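> could you look at this predicted model? Sequence included:
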Amino acid sequence: MGKPSGRRIAVTLVAVLAVAAAAAVVLRVLAPAEVETVARGAYPAVPTPPIGVIGRLPVAPLVVDGRLRVYAGARQVYADQPVSRKHRVTPFWSYRRWPAKLVGVLAEGTTVVSRWSDGKLVALDARTGRVAWRADGPEPGALPEPRRTYAATVWNPAGLHVARAADGRAVLVAAGPGAVGGYALADGRRLWRAEAAWGCRTDVGTTAAGEVLGLDACAGPATVEFRDAATGAVRSRWRPPDAPERLVVTPVGCRDGHSACRGLRTGGRDDETGRGWLVAGGEPLAAPALDGPDTELDGERAVGTTGGVVTGRSARTGEELWRRGDLGPVRILAVEPGRVHLLTERRDLVTLDPVTGAERSRFAMDIGRDGIGWVPGRAHAADGYVAVERARERARPDDDDQGYFLMAEPVLLAAT
């Protein structure tokens, strides 16, 4: 066999270099990575927008610190500003990860926490977009694919909550099918972790009394479990009187998502009403005014709608505190501390004071020539702002996004 010619050596060398280059490209594209794009401008001041509809957005905004709008994408969390701008604009800051997917976003003060499909928790400083800390949390398990607005991701993140410990510290709680853990919100330090058999413990939320709520069916009938948010120690276990075998627990009166909740509604899977309870540390107290499904909680005041009448009652005693029969058929769209937001048949947004029933604002939820031919999807309220998805009047839950949403920019944002 003769020596290889110079031409054959050159061809072989080119082939080797091509393979190496291709491997480098694949590694660069597929290797785990994160991209942190921090803010270049100053942190915006708190605006004072006029009362009414502010703008129309393609994705759901999470209002943070009354200044920013934070959004979710498949592999990105980002913010624009000011909160009162009519349309979504160039990001103020952005954070991306690959190949993990974003599954939840939560904001507390100026800290924005993102949760990812690999269990990673990444906290960002809302003022700059810089990473404040990273921590390893429980894997979230399989979650439904979010719609293109990502409303569920930012308004009700699965298994991601915050609580205030007895000493005032903010504790982040992350839960998955096999574990739940508590983390110091200030620096991401893990405070505790509790394991459970896969799938027998369901995350519920946190209470205003600094407890972590879970539904535990690992060793018997489903029981509501109350853990200390700072230590993870089980404070108590409770099962409602005459509870059905397949118990369902829904938190109510929550400050944001399922965080800092002041009440519960318990029932069976086919129960359309349920029983209401106040939770303030210790065993839950019966709250008959919360028994109805069209009832929400602000502090210890229950606001409900029946037959076109809106009433405010003492959740503890059921005593009627005020009544409004002048609004026609309405539904409760969203509740935040000190405000209950109602949507009328004519798509007017009416905001009432839950203490007195006095009207704080009223205006049409319409912009431009969009009209009122829509039904509300998910909604959220914070800092006096209300955002709502607009779905087609005949939309069904199993419709794809094109058939479900009214238009390309289905989310309205309003200031009340």
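Thanks, I have it.

> please count neighbours and contacts with C-alpha atoms only from this point.
Noted.

> now do the helices in the stretch 201-350 of the chain.
Applying DSSP state H, counting those that start in this stretch to the stretch 201-350 of the chain gives no helices.

> what residues sit buried inside the strand or helix carrying residue 387?
Assigned by DSSP states H and E, residue 387 falls within strand 385-391. Residues of strand 385-391 classed as buried: 385, 386, 387, 388, 389, 390, 391 (neighbour count, 16 or more other CA atoms under 10 Å).

> where's residue 335 relative to residue 8, distance?
Distance, residue 335 to residue 8, by CA to CA, to the nearest Å: 75 Å.

> more crowded one of the two?
residue 335 (28 against 11; other CA atoms under 10 Å).

> and residue 379, what is it in contact with?
Contacts for residue 379 were tallied using CA atoms under 8 Å, 6 or more residues apart in numbering; they are 155, 333, 334, 386, 387, 388, 389.

> try it again with 6 Å
387, 388 (CA atoms under 6 Å, 6 or more residues apart in numbering).

> gap between it and residue 335?
Distance of residue 379 to residue 335, given as CA to CA: 10 Å.

> could you measure from residue 93 over to residue 70?
Using CA to CA, residue 93 is found at 9 Å from residue 70.

> comparing the two, which residue is more hemmed in?
More crowded of residue 93 and residue 70, by other CA under 10 Å: residue 70, with 27 against 23.

> what sits closest to that one if chain neighbours are left out?
residue 79 (4.2 Å; CA to CA, 6 or more residues apart in numbering).

> pretty sure that neighbour is touching residue 64, no?
No - at 9.3 Å, residue 79 does not count as touching residue 64 under the criterion of CA atoms under 6 Å.

> out of these two, which sits in the busier spot?
With neighbours defined as other CA under 10 Å, residue 79 and residue 64 compare such that residue 79 has more, 26 against 22.

> presented hereafter is structure B, for comparison with structure A:
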Amino acid sequence: MDSSFEIISEEEVQAINSALEDGDLCKATEKLNESLKEIENAPLNIAISGESGSGKSTLVNALRGMDDEEEGSARTGVVETTKKPMPYPHPLYPNVTIWDLPGIGTPNFAADRYLESVEFSRYDFFIILSSERFKENDIHLAKEIQAMNKKFYFVRSKVDSDLLASQKRRKKTYNEENILNEIRQNCIQSLHDGGISEPKVFLLSCLELEMYDFYNMYNTLEMELPKHKRHIFLISLPNISLPVLEKKRQVFKKDIWKLATLSCAVATVPIPGLSVACDIGILVKAMVNYRKSFGLDEQSLEKLADKFGKDVSELKSVIKSPLVVQEINKELVATLLTRGAAGALMVVEYAASNIPVLGSMAAGGISFGTTYWMLNGFLKEIAEDAVRVLTKALDSPV
């Protein structure tokens, strides 16, 4: 086990220990539960802005893992189609909302009143999109956002079109890396000239989101988002590549400790049957969430198969874990719990030495170990299956 993963924050440890010192086990349990709910229910509002025709709506759809023609997708077009700020909840995580904002400088959204018109305060950060050089309106918007102490990022879209055009013009001297650097430096220079000292510019193709600077962008967002928003941002990312799947595995692995510690805390409350019921509830909810986030539920598999012109049976053929394709319910988890005690004993001693709270909750050690052992094993299996399924969809050798 990797002790480098975050387990429980110092503030949470102090609050739980304080409750335990007062003999209030229910309060300690409540503190853990509050921490988990804060992570799970944190709202995240992302604003996509820029001039008309820059590809805002297509980026909104891509970040939600949707195609432009799907029901519920943002409307796209070659002219400005957004007349007012339009919220688009994530199809799997409704507390994540991508906002398609009207183009700055359009008749109803003049640059000098833009932020007021789109209700600036509700967004966690802004992505300012342009398919060409960033212009006066983009720079004006960035300065206004900066003055109000919020994060913003410049995205230069449609670089795939630029590369294709360049390839046709420079058949002998075409060099993708050099052209991307030229585009990036050109954007940075235009922003410097406009008074933006350290612009963060990312080159993207909204149609091929995993290309170019997408990973640099999401790594930057991961570092700069508040801790309680970071989790939901990462698990809501579309499953477009193997690095995204690995990032999700790491994020979920961190939270297993909290779920197991909550199970441990409940086990110390002297109410017959409470611990088992809690363990089952924790496991069912977490396992369903893992499958949903990794895109291995039936609906997601059908969507992936359709996107890559495959039959769903082809993708399912590489799934090795029998749990992934079963209905995850209380009955299944109750059966699994009876097999988990042996594995639980292997983690109790290690965990007790690494999580201060466990020392005060010795009675819940087995409950902690069982929950940890089962979730860690299921996460490993489903993450490996997700890699096999995506690799199969991309037609690469597994």
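Okay, I see it. Note that the structure is predicted; figures quoted are calculated from it, not measured.

> so after superposing, what's the score?
The TM-score (TM-score structural alignment, normalised by the length of structure 2) is 0.26; 172 aligned residues with a CA RMSD of 6.9 Å.

> related to what we said a few turns ago, how close does the residue nearest to residue 70 of structure 1 sit to residue 63 of structure 1?
Distance from residue 79 of structure 1 to residue 63 of structure 1, by CA to CA: 10 Å.

> with residue 33 of structure 1 instead?
As judged by CA to CA, residue 33 of structure 1 and residue 63 of structure 1 stand 28 Å apart.

> between those two, point out the one with more neighbours.
A direct count of neighbours by other CA under 10 Å for residue 33 of structure 1 and residue 63 places residue 63 higher, at 24 against 12.

> count the neighbours of the residue lying closest to the more buried one once chain neighbours are set aside for me.
What sits nearest to residue 63 of structure 1 in space, not counting adjacent residues and going by CA to CA, 6+ apart, is residue 69, at 4.8 Å. Residue crowding around residue 69 of structure 1 was assessed by other CA under 10 Å; the count is 23.

> so is residue 69 of structure 1 in a helix, a strand, or just coil?
strand (DSSP: H, G, I helix; E, B strand; the rest coil).

> residue 15 of structure 1 too?
helix.

> report how many residues lie close to it.
Counted with other CA under 10 Å, the neighbours of residue 15 of structure 1 add up to 12.

> any idea how far it lies from residue 23 of structure 1?
According to CA to CA, residue 15 of structure 1 and residue 23 of structure 1 sit 12 Å apart.

> the strand holding residue 387 of structure 1 - contacts with which helices or strands?
Contact partners of strand 385-391 of structure 1 among helices and strands, from 3 or more CA pairs under 6 Å, 6 or more residues apart in numbering; DSSP states H and E: strand 375-382, strand 411-415.

> let me have these in CSV, extended by distance to residue 98 of structure 1.
Formatted as CSV, these follow (distance: least, CA to CA, whole Å):
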stretch, distance to residue 98 of structure 1
strand 375-382, 28
strand 411-415, 27
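
> point out the most buried one among the ones you listed.
The highest average neighbour count among these, using mean count of other CA atoms under 10 Å, belongs to strand 411-415 at a mean of 25.

> which neighbours do residue 93 and residue 70 of structure 1 share?
Taking CA under 6 Å, 6+ apart as the criterion, residue 93 of structure 1 and residue 70 both touch 78, 79.

> what about the strands in the stretch 201-350 of structure 2?
In the stretch 201-350 of structure 2, the strands defined using DSSP state E, counting those that start in this stretch lie at 201-203.

> tell me where it has helices.
Applying DSSP H, counting those that start in this stretch to the stretch 201-350 of structure 2 gives helices spanning 214-224, 227-235, 242-267, 274-293, 298-307, 312-316, 322-325, 330-354.

> now those in CSV, with mean neighbour count and distance to residue 59 of structure 2?
Below are the helices of the stretch 201-350 of structure 2 laid out as CSV (neighbours: other CA atoms under 10 Å; distance: least, CA to CA, whole Å):
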stretch, mean neighbour count, distance to residue 59 of structure 2
helix 214-224, 14, 12
helix 227-235, 19, 15
helix 242-267, 22, 17
helix 274-293, 19, 20
helix 298-307, 16, 17
helix 312-316, 16, 27
helix 322-325, 15, 31
helix 330-354, 15, 39
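
> adding distance to residue 380 of structure 2, write those helices out as JSON lines.
Shown next, in JSON lines, are the helices of the stretch 201-350 of structure 2 (distance: least, CA to CA, whole Å):
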{"stretch": "helix 214-224", "distance to residue 380 of structure 2": "22"}
{"stretch": "helix 227-235", "distance to residue 380 of structure 2": "16"}
{"stretch": "helix 242-267", "distance to residue 380 of structure 2": "8"}
{"stretch": "helix 274-293", "distance to residue 380 of structure 2": "10"}
{"stretch": "helix 298-307", "distance to residue 380 of structure 2": "19"}
{"stretch": "helix 312-316", "distance to residue 380 of structure 2": "17"}
{"stretch": "helix 322-325", "distance to residue 380 of structure 2": "11"}
{"stretch": "helix 330-354", "distance to residue 380 of structure 2": "15"}
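
> I appreciate the help and will end here.
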